[in-house]
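A.B. asks: Curious how this folds, go ahead:
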Amino acid sequence: MALAHVLDPAVTPDLRDGILDLWADVTRAGGAVGFVPPVTREEIRPELVRHLVAMAEGRNRLLVGFDQEGGVAACAFVGLNTHRLMTHWVWLYTVMVHPRFQGMGHGRALLAAAEDAARGFDGVEAIRLTCRGGLGLERFYRSCGYQEVGRIPGAIRVAPGDDRDDVIMLLPLSRHPPP
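C.D. replies: This is a model prediction of the structure:
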């Protein structure tokens, strides 16, 4: 079953709640999306509001993967670079696939949809993201064409005595022509 990816869907209460549920479920399953378990929707809500404000200001775009029932099964935020010397690349933030949809190629499909979206943005030549080290995420992103371009050892503290590397990954769009 393929997910239907939509760039810039209308932000409705159902969509907002679907993203909150997705974010909480991904975090509780051990996903590295800015929180550590246990976490509640109310703890996540302020971060989602920041993402939505950035969308309203034209600094972020939202890509959502909907399941066959129209529920939020995956999402990623695309951060448009506002620095005048860096508008040739975008950030990919908060990349999530619901645990019940993981291991079926939906993460790879979400990244491909993000790549397609970025190719449609004027002057964008690359996608940049960061991921938490120690979870095998670098290997996954590498398998999707991203290359590691930097690493900050111990930059992410998930718990006292549990520091992880912040891994910087880049996907140059010129090396990945559209199919």
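A.B. asks: can we go C-alpha only for contacts and neighbour counts from here?
C.D. replies: Will do.
A.B. asks: which residues touch the residue sitting nearest the centre point of the chain?
C.D. replies: Nearest residue to the geometric centre of the chain (Cα atoms, centre = their mean): residue 95, 2.1 Å. Neighbouring residues of residue 95 by Cα atoms under 8 Å, 6 or more residues apart in numbering: 33, 74, 75, 76, 77.
A.B. asks: how far is the helix or strand harbouring it from where the chain is centred?
C.D. replies: Element membership of residue 95, judged by DSSP states H and E, is strand 89-97. Its chain's C-alpha centre and that of strand 89-97 lie 3 Å apart, by Cα atoms, centre = their mean, to the nearest Å.
A.B. asks: Secondary structure added to the contacts of residue 95, as a markdown table?
C.D. replies: Below are the contacts of residue 95 laid out as a markdown table (DSSP: H, G, I helix; E, B strand; the rest coil):
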| residue | secondary structure |
| --- | --- |
| 33 | coil |
| 74 | strand |
| 75 | strand |
| 76 | strand |
| 77 | strand |
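A.B. asks: one more to put side by side:
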Amino acid sequence: MTTVRLGADQLRERAAELADLLADTVNAGASVGFLAPFAREHALDWWRGRADAVAAGQLAVWAALDGTGRAVGTVGLAFPEKPNSRHRAELVKLMVHRQARGQGLGRGLLAVAEEAAAAHGITLLHLDTETDSPAEHLYRAAGWTRAGVIPDYALDPYGTLRPTTLYFKRLAAPAR
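C.D. replies: Alright, predicted model coming up:
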């Protein structure tokens, strides 16, 4: 697998395969902000809508490519605009296609995002994930700290209110 950072143009070019990934992730039951059944055309619209944020430097997106060059995983970092928040970023949309799971791809994408954040001068990352989801094991194993649980935070893909767990991770400041 190869992981590449996508600029706005590359994101637009790969929007169709990213839409397939997002639709697969939601329809497989992952709680990433959408309800199932999730149509590919809605996923395509959502990804196309991210290109401006990437161009503005508010969002960084990486795609994991399989041996054929198809995107089978993704992760993003959302950077706050407020001056007092520029030391932190939110980890967003860590997704792996069902056909590519179990190969360490999620852990690899997480490491890429953490390394890029540290190189960008970010010293604190945070995220939220559905409580008791498979993703929680990944974050704990990667050294993320559980900050707490918010009950009834969001609907899961099937429309049931579920709690969300907040995590954070401190990163080493880059050498200067």
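A.B. asks: Need the TM-score between these chains.
C.D. replies: TM-score for the superposed chains, counting by TM-score structural alignment, normalised by the length of structure 2: 0.89, backed by 172 aligned residues with a Cα RMSD of 2.0 Å.
A.B. asks: Once aligned, what mean separation remains between the longest helix anywhere in structure 2 and structure 1?
C.D. replies: Longest helix of structure 2, by residue count under DSSP state H: helix 105-119. Here the mean offset of helix 105-119 of structure 2 against structure 1 after fitting is 0.9 Å, by mean Cα distance after the TM-score superposition for structure 1.
A.B. asks: circling back: let's see if you can find the most crowded of the contacts of residue 95 of structure 1.
C.D. replies: residue 74 (29 neighbours; other Cα atoms under 10 Å).
A.B. asks: Counting neighbours, what do you get for the residue lying closest to it once chain neighbours are set aside?
C.D. replies: For residue 74 of structure 1, ignoring the flanking residues on the chain, the nearest one in space by Cα to Cα, 6 or more residues apart in numbering is residue 97 at 4.2 Å. Residue 97 of structure 1: 26 surrounding residues under other Cα under 10 Å.
A.B. asks: my guess is residue 97 of structure 1 meets residue 26, correct?
C.D. replies: Yes. With contact defined as Cα atoms under 8 Å, residue 97 of structure 1 counts as touching residue 26 (7.2 Å).
A.B. asks: which residues in structure 2 form strands?
C.D. replies: Counting by DSSP state E, structure 2 has strands at residues 2-6, 59-65, 71-78, 88-96, 124-130, 145-155, 161-170.
A.B. asks: Next, the buried residues of the first one.
C.D. replies: By neighbour count with 16 or more other Cα atoms under 10 Å, strand 2-6 of structure 2 contains the buried residues 3, 5, 6.
A.B. asks: Just give me the match in structure 1 for the first one.
C.D. replies: Looking back up the chat, that one is residue 3 of structure 2. Residue mapping for residue 3 of structure 2 onto structure 1 gives residue 5, with TM-score structural alignment as the criterion.
A.B. asks: State the distance from the nearest residue to its match once chain neighbours are set aside to residue 51 of structure 1.
C.D. replies: Distances taken as Cα to Cα, 6+ apart place residue 65 nearest to residue 5 of structure 1, at 4.3 Å, with adjacent residues excluded. Separation of residue 65 of structure 1 from residue 51 of structure 1 (Cα to Cα, to the nearest Å): 17 Å.
A.B. asks: And those two? Which one has more around it.
C.D. replies: Legend: neighbour count by other Cα under 10 Å for residue 65 of structure 1 and residue 51, higher for residue 65 (26 against 21).
A.B. asks: Surely the more buried one touches residue 73?
C.D. replies: Yes. Residue 65 of structure 1 is within contact range of residue 73, at 5.6 Å (criterion: Cα under 8 Å).
A.B. asks: what do those two both touch?
C.D. replies: In contact with both residue 65 of structure 1 and residue 73: residue 3, using Cα under 8 Å, 6+ apart.
A.B. asks: Residue in structure 2 paired with the residue nearest to the centre of structure 1?
C.D. replies: When structure 2 is aligned by TM-score structural alignment, residue 95 of structure 1 is paired with residue 94.
A.B. asks: cool, and residue 169 of structure 1?
C.D. replies: Alignment note (TM-score structural alignment): residue 169 of structure 1 maps to residue 167 of structure 2.
A.B. asks: ok, its match - contacts?
C.D. replies: For residue 167 of structure 2, the contact set (Cα under 8 Å, 6+ apart) comprises 126, 127, 128, 139, 144, 145, 146, 147, 148.
A.B. asks: In contact with the closest residue to it other than its chain neighbours, which residues?
C.D. replies: Among residues not flanking residue 167 of structure 2 along the chain, residue 146 sits closest, at 4.5 Å (Cα to Cα, 6+ apart). For residue 146 of structure 2, the contacting residues are 140, 165, 166, 167, 168, by Cα under 8 Å, 6+ apart.
A.B. asks: May I see those residues arranged in TSV, with distance to residue 40 of structure 2 as well?
C.D. replies: Formatted as TSV, these follow (distance: Cα to Cα, whole Å):
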residue	distance to residue 40 of structure 2
140	31
165	28
166	29
167	30
168	31
